[in-house]
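1. A predicted structure for the sequence below; I have some questions about it.
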Amino acid sequence: MKYFLSLLAFATLISTAPVKAQTVTGLEGFSIFLDPGHSQTENMGLYNYSEAEKVLRVGLALREMLLTQTDIDTVYISRTSDSQQVPLSQRDDLANATGADFFHSIHSNAGSNTANNTLFLHGGWRSNGQTVEKTPNGGKEMGDIMEIELTDAMRIPTIGNWADRNFYQGSSVDNHSNQFPYLFVNRTTNMASVLSEAGFHTNPTQQKRNLNADWKRLEAQSFFWSILEYLDVERPPVGIATGYITDTDGGLPINGAVVTVGDSTYTTDTFESLFNNYAANPGDLQNGFYYIEDLQNGPAQIIVEAEGFYTDTVDTNIISTDFTFTDVALVSNIPPFVASTSIGDDDEINPGEALLLNFSRSMDRTAVENALSLTPDVDYTLTWNSDKKLSISTANFDFESSYTLTIDSTATDKSSYAHNIDGDADGTEGDSYIVTFETGPVDIIPPAISDIRPTNTQLNELRPIISATFDEPLDTALFDNKTIEVSKSDYTVPGETVYYTIGNRSVLNFFPSERLDKSRNYTLTFSKSISDTVGNSLGSDVVRTFPTGDQDIINETVVDDFEDGISAWWEPSQSGSTDGYIPEETSLEISTTEVNLLTNSSQSMRVNYGWDTTSTANLIRQYRGSVTTPKFANDLILQTYVFGDGNGNKFRFMLRDGNGELEGSSWYTVDWLGWKLVSWDLSQDSVVAWVNGNGTLNGDLYLDSFQMTYTEGQPTTGFIVFDDLRAVEMGLATSNEPNDELLSDVPNQIELKQNYPNPFNPSTNISFGLPQQSDVNLKIYDMLGREVATVYSGVKSKGFHTIQFDASRLSSGVYIYRLVTKSGTISKKMTLLK
């Protein structure tokens, strides 16, 4: 209570700070409570600059404008420094105690590093098919005004002004179950209120602007005008010029540009003036933002100068009713040069590989093509990937030969100055670019196969993903149903082979469509016809064997199969624990190409990463938000299928236990390509404490996050894909054969055995026998004769076969399973109980 009273007294004191001569009247008798969201450095954004720090300065600037430029009665504010820690409940209690007329909660948003928009939320809900605004009204009206003013000021999109419960729980329902505001700040304040989200502090472009003090003043200015309009007070004359200074080549903002309007100048941020506080290297950050106030209305010239660029003068008109936005793109005075090529350090390139040239500037394509030649003469084609990137085909180049590439001095860039190329990159244009390189020898080496899984050791997965990694891409035209074979005796396991390329390597994954037998030996064969793209084949089959164990999943809790999307998961940058990464290269997305076919998955979760090797800490916390269900016991095995990039960086599971403590697995080194099942035995394997953890799993658990980290010396960019996250209990596997009775080798007529188990949930095994090889169709029908599933359609050899049927997507009931072959048709009943 003592703290609350002192805070109230402090807020009242700062609300009556000395003011300058007032120019705007009509606010007398009105009071407003400003609430910069969060405290200290909470909600950390990119570049180690938090939402809390940013919105505090917006709030202070807005407060200063109101107190110095208007006759407003009182401006309260919930905090005035980064050191204050103000709980959410105290903010609303304090606002209610002041009796302010309006409450404005100031925020910025978080999410994908490509998302950037404004959002406004006032208290409201749906009742009898209508949206109802909380009483006192006014939040919607203020939000409507702010939506226009702030969105125009920031020059980004908006997603609107919403009644808060409509935004979070849907606007199409007739009646929300809770007939009161959704957000705490709207629900518990006794005055009209609105919450504003000014762009995303997880968006790199936006966050670089957020670092600038005058950018925060621009936001505050838009709020200031919104309040005036809300009170029907005329806006005073405006004399503000603002915009961005960029490079014409690619639109990169320019640091240290000097902007002059009349007698006023402004220098855009530099590493020395600002960015050294947030980045390790000059050039890492730039915003190109300028903001000049107190200008005279009317015609004006904006003169922009920057080192390495031609000075530009732009005519504009300083308007009296709004910001005068004037962006200026400067032309570099540095002539173009070849910045890099794909020629290796040994000055060698292999025929068939593209020869890539990366220019420092956007080039005139025709001028470059006319200036380019190769000696000795050889046929080639040119492909422009952009005005800066040229690809030269080398398919017709001879092996073990020397070539000289020349781009003569007539090649020019695309700028209005048409600079000639600077061949030796010494800063002076007009000399030719010349490079000599060698071509490599004829490739006569077949692809090397490695990391074959499973092999030799006993396998407790009875539905494993077979995998083999190759050191180069393969010729997919040669793939057939014998590329990978998994067999026992004279029986070949059916399944699907999927091929992936990752960088200069490739991987084959085979997904069996039926469960393997327990306690059996299997042979794994990779066909001798597997070949690289220039015709070098393995030459002989690669054969491995592996035994299966007697364990199988007897109980399973699905934590997330990602079939409903990834909305429960935060963007990597949203977690304040994420550190030491490159925002532009780090993102979260749904993948529909890397999916686990064992479960008929249609999508998975992919995390792209980029590591900042200058950082002392590298961690991505791929957080699962506030979703705490389903929970699972601490004696199970936590599993997920992981598609790896083979880069040798690491990931781990992180759980929150019954005491709210964070406990993790050991790190797993992702040194494999393609799919692999990763398991953490919660009762047997190591538990690593993190943050408030103690290394012990207490009570029921739920997943907090996947975490990733960098391994020194490994690639700094890559990706990792997760699918079918689950907690399982293992037990003695049932036999694939019904009632554990072995079937004879070859039946003398078509047979369809009783499915086992029956009744079943969620899957069962169906066995049948064929007296000869035959086309087979095994389908499931409901009791009305409607087909509900195809278990198998294809060719089967003579003998007995067992196929697992997954009925997890069907409801309880009696079903017909029907086998159709050239030898006849048989149908039987089975019962699904859920």
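-> Great, that's in hand. Numbers count the residues shown, from 1 in each chain.
2. alpha carbons only for contacts and neighbour counts from here, please
-> Noted.
3. How are the helices of the stretch 351-500 of the chain distributed by residue range?
-> Assigned by DSSP state H, counting those that start in this stretch, the helices in the stretch 351-500 of the chain fall at 365-371.
4. what ranges do the strands span in it?
-> 355-359, 372-375, 382-386, 389-392, 402-407, 433-439, 449-453, 466-470, 484-488, 491-492, 495-502 (DSSP state E, counting those that start in this stretch).
5. what does the fourth one contact?
-> Right, the one you point to is strand 389-392. Strand 389-392 is touched from outside by 354, 355, 356, 357, 358, 359, 380, 381, 382, 383, 384, 385, with contacts defined as C-alpha atoms under 8 Å, 6 or more residues apart in numbering.
6. out of those, who's nearest residue 484?
-> residue 354 (31.3 Å; C-alpha to C-alpha).
7. what sits against the residue nearest to the closest one when sequence neighbours are not counted?
-> Using C-alpha to C-alpha, 6 or more residues apart in numbering and skipping the chain neighbours, the partner closest in space to residue 354 is residue 393 (5.1 Å). Neighbour list for residue 393: 352, 353, 354, 355, 380, 381, 382 [criterion: C-alpha under 8 Å, 6+ apart].
8. do that again at 7 Å, thanks
-> Contact partners of residue 393, counting by C-alpha atoms under 7 Å, 6 or more residues apart in numbering, are 354, 355, 380, 381, 382.
9. Ignoring the adjacent residues along the chain, who's closest to the residue nearest to the spatial centre of the chain?
-> By C-alpha atoms, centre = their mean, the mean C-alpha position of the chain lies nearest to residue 588, the distance being 1.6 Å. Nearest residue to residue 588 in three dimensions, chain neighbours excluded: residue 607, at 4.8 Å (C-alpha to C-alpha, 6+ apart).
10. Can you give me the neighbour number for that neighbour?
-> Counted with other C-alpha atoms under 10 Å, the neighbours of residue 607 add up to 20.
11. hold the first one in mind and look at this next one:
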Amino acid sequence: MPTATFTPSTSNNRQVMKNINKIMIGAAMGMLTLGGIATAETVAKQNWGDFKLWIDPGHSKTENQGLYNYSEAQKVLRVGLATRQFLFDYTTADTTTIKMTRDDDQDDVSLEERSDMANAWGADFFYAIHSDAGSNENQTLFLFGGWYENGTAVEKTPNGGKRFSEILDPNLTGVMYNTTSRGSWYDRYYYDRVTDHDYHFPYLSVNRRTNCASMLSEGGFHTLPMQQALNLNDSYKRLEAFGTARAIMEYRGITRPDKVLLAGVVTNSETGEPINGATVKVNGDSIVTDSYDSLFKNYTKNPDLIHNGFFLFENLQAGKSYDISYSCPGFSSSTASVTMKSDPQGLSGNNVTWANVALTSNAPAVVSSIDVADAGAVRRTVPITITFSRKMNRESVEKAFAISNNGQCTFTWKNDYTLVIDISKLADEETYTITIDGSIAKNSQTNQYLDGNADGTEGGNYTFTFTTVPADTQAPYVVSTTPAKDSTMLYTLRPAIRIEYNEELAWNEDDATDAIVLADKDGNKIEGTITHAVVNGASVLHLYPSKDLTLDKAYKVTVKGGFKDLAGNLSEGYTFKFLSEYHPVEAQKVLDECTVDHWWAPDGSGSTAGTTSKTGVEESTANYIEQANVHSGDSVKNTIHLHYKFDDSFAGPWQIREYRSYQQNYYDTSVKGYVLQCCVYGDGSNNKVAHMVRVRVNGGSIDGIKRNLSKTLNYRGWDIMAWDINKCGANNQTFTGSDPYTFSENDTWCYDSFWLNHEMTADQGDMYKDNDGVDDSGNPITWQDWSGDIYIDDYKYVKYGEATQTAKLSDITDEPETGVSEVASQSSISINAKGSMINVVAGEKLQTVTVYSVNGATVLSTTPRGNVETVDASQLAPGVYVVKAITAGKQNTKRVIIK
């Protein structure tokens, strides 16, 4: 079979059709009303003829949500309207020759109705306008109907989509801000890169179902912070329409108008972030860039989240030079001179002059934040991080730093904005005041002194007072394991044995020797590799076995004691038993190799909501995925690292639909009865995760997206998330589509996405105020972190055979074991809790009994009269507390649960 190599066409060499009805445009050119300050003038219009153009703004209403709750449907509708108006202004086209699928946000038009409407009207060309989702780089894309047949590229008939695609590509891309192109493609080849397709018709519905030449464009990504911030601006949408309308005129062989535009983005020279509320003046006209109060408050409650700094002037003359002035409160002003580019019959971008500018802040730096949740209960083991509003001269800040009571601190810098202060050498139960002298510390760009007291004037001191918690005398202890104690380890014969501690260990490599011993009921040791990691403030150990366990057998895990925490307290040994998987594996299929290219960016799905995606300097680090070198086993080659950050100023819901787009084909019924599973490295955040699959009912239409019952990330380290799809009716939740839903014999499905959910309720805001662990009604709260890092690997479908479990935990002789919630006594002082009463008994007179919350704050304290004390804790919220009892010569600390 002959083969052909296909590459997307981006050629600028196009044969322009002659227009026999061409008329000359008058010397006085009219203005395209692109928003802002432009005024319309009378122009001689080019003859459009009887050519019937159908403009199809993709989707309907507010479908395909992008960032900031602004949808693709809303954006492309306005690009379409502006494109149509441009053509009405500069040609003789009217509503008899140009129609649109919809012209407001209330119209709801199905995919099939779009092509049916255009076909019934007798359209000569169908142009679908879309924006894209999923990439980390802003790009355009152009898809016309076509496929490959025996190595030969075939365009749908009537032809014309390919030619328009190749004209529109450089014209639309060329007017957009910081945008590149993925090129112009035969649509079926774009989605299936072979040179002999099974289906010899277009892939996209709008190309396949239309009876005329057709094409679909993707105008940038509504899931990228900078592009979406621009999408919110009406003038920017019309800038895209300018490029689009000129391309349509070129396709029709119509002379384009001698029309030029001046565009630009005003940014902060220090951070690269676009500036809100900047004033740009040209030729007596003035534009103020969008700000929170003028626009962005409609899309976020966070006044510092969205920036675009965009301006667009229209009433300027080709080839003429203009002076531009830029100003903004808090920044030094700037001026520039530009000459307006003009090439009427050339590319659209040759008629847009960009005048981007970077302004320098003249505001002194202030302390933006300090990461101390409770200044009255600061742990010495946790560094204090101070973030400044500007890049700082590090040496000057360290020289300006002082701390009271002869405190000793050391410094590291994450970057020029962020100072990390090591306070581990401070004393326990002591009050300190940090001072940063505003007459010494200064920023590194303009050398202005720190505005420490934030009064708007440089030179004031910054002060912060805090109190350290009592000494940590509690031994580190195990809080959770995988496999769980006395459980059956399902879905694998080679589990990553996970041991999670309540706090960070002072780990060294010598500790790894026999730290975890895995043995079967006969005492045979299974060798493996032991690792230690600190995750979200606590340590987790893993033993990665070097071989599979035996099917249906009892095993014992022994964790040695003597691990030190950061205060030098020693852990007790810990043992537990579990049973291995007893179902034999009959078949398995790799679902995904966990290559990052197979997955969209976290903000890529329109279903993602409530994430922090700040425009400017932070946008690349807010949410992202990357390849990682952390694996759940030695046979696993690739792992995905997902970093997420939710916006606590957002009203909810907060979720990430981490979409898998690679080779998205529907599986047949051969995987019915399989278990869908992967390994998830939890971060202890208490956020929730799930698998999601897209379902096709009885080989017909798509019913929607279903997910398994979510798994809570209340653990650190590796565990398995599995979903028996064969039992979907009993253990699934509906994301979209009908509900309830149970798979039938003829249904098929494919993996849709990995789902991450933060579901903090409004009442949980109470925790910001008093950290009491309950909501306003006194109900216990499970706190969820707003940000974190998880890892995912070993995606596969596995079919397990039916079997009966015969192994028993009693196959291993019982030995004294340490329970997960038990901490060995450090002295003869006994501490126990029953219900809401705490009982303390000592061999000598007790001096004090103190109860602390888990974050170290004192919640109760008594002075006993003898060696026995009963503390009434009924006024405390149910939960976990730490009790410390002291006598003249001894002390004991124990974790208790108040019910």
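-> Thanks, I have the structure now. Predicted model only: the values in this text are computed from it and were never measured.
12. Need the TM-score between these chains.
-> Superposed pair, TM-score by TM-score structural alignment, normalised by the length of the first structure: 0.75. Supporting alignment: 710 aligned residues with a C-alpha RMSD of 3.7 Å.
13. quick revisit: among the contacts of residue 393 of the first structure, the buried ones, what's the PyMOL command?
-> Under the burial definition 16 or more other C-alpha atoms under 10 Å, those of these that qualify are selected in PyMOL by:
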select buried, resi 354+355
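14. Turn the contacts of residue 393 of the first structure into a markdown table, including distance to residue 446 of the first structure.
-> Shown next, in a markdown table, are those (distance: C-alpha to C-alpha, whole Å):
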| residue | distance to residue 446 of the first structure |
| --- | --- |
| 354 | 21 |
| 355 | 24 |
| 380 | 27 |
| 381 | 28 |
| 382 | 30 |
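15. Of the contacts of residue 393 of the first structure, which is the nearest to residue 145 of the first structure?
-> residue 382 (53.4 Å).
16. Could you check how far that closest one is from residue 80 of the first structure?
-> As judged by C-alpha to C-alpha, to the nearest Å, residue 382 of the first structure and residue 80 of the first structure stand 61 Å apart.
17. I'd like to know how far the residue nearest to residue 354 of the first structure sits from residue 636 of the first structure.
-> Going from residue 393 of the first structure to residue 636 of the first structure by C-alpha to C-alpha gives 55 Å.
18. And for residue 551 of the first structure?
-> Taking C-alpha to C-alpha as the measure, residue 551 of the first structure falls 14 Å from residue 636 of the first structure.
19. rewinding a little: which of the contacts of residue 393 of the first structure lies closest to residue 789 of the first structure?
-> Nearest to residue 789 of the first structure among the contacts of residue 393 of the first structure: residue 354, at 47.4 Å, using C-alpha to C-alpha.
20. so who does the closest one touch?
-> Applying C-alpha under 7 Å, 6+ apart to residue 354 of the first structure gives the contacts 391, 392, 393, 394.
21. picking that back up, mind putting the contacts of strand 389-392 of the first structure into JSON lines with distance to residue 601 of the first structure?
-> Shown next, in JSON lines, are these (distance: C-alpha to C-alpha, whole Å):
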{"residue": "354", "distance to residue 601 of the first structure": "36"}
{"residue": "355", "distance to residue 601 of the first structure": "39"}
{"residue": "356", "distance to residue 601 of the first structure": "38"}
{"residue": "357", "distance to residue 601 of the first structure": "41"}
{"residue": "358", "distance to residue 601 of the first structure": "40"}
{"residue": "359", "distance to residue 601 of the first structure": "43"}
{"residue": "380", "distance to residue 601 of the first structure": "43"}
{"residue": "381", "distance to residue 601 of the first structure": "41"}
{"residue": "382", "distance to residue 601 of the first structure": "41"}
{"residue": "383", "distance to residue 601 of the first structure": "38"}
{"residue": "384", "distance to residue 601 of the first structure": "38"}
{"residue": "385", "distance to residue 601 of the first structure": "34"}
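22. Widest-spaced pair of these?
-> Maximum pairwise distance among these (C-alpha to C-alpha): 19.5 Å, between 359 and 380.
23. in the second structure, what residues pair with stretch 241-248 of the first structure?
-> Counting by TM-score structural alignment, stretch 241-248 of the first structure falls onto residues 262-269 of the second structure.
24. what about the matching stretch, distance to the chain center?
-> 27 Å (C-alpha atoms, centre = their mean, to the nearest Å).
25. ok, and for that stretch, which residues are buried?
-> Buried residues in stretch 262-269 of the second structure (16+ other C-alpha under 10 Å): 262, 263, 264, 265, 266, 267, 268, 269.
26. contacts for it?
-> With contact meaning C-alpha under 7 Å, 6+ apart, stretch 262-269 of the second structure is reached by 273-275, 309-314, 352-360.
27. Give me the three-state assignment for the residue nearest to residue 588 of the first structure.
-> Assigned with DSSP: H, G, I helix; E, B strand; the rest coil, residue 607 of the first structure falls in the strand class.
28. where along the stretch 751-899 of the second structure do the strands fall?
-> Using DSSP E, counting those that start in this stretch, strands in the stretch 751-899 of the second structure cover 787-800, 830-834, 837-841, 846-853, 858-862, 868-872, 879-887, 891-898.
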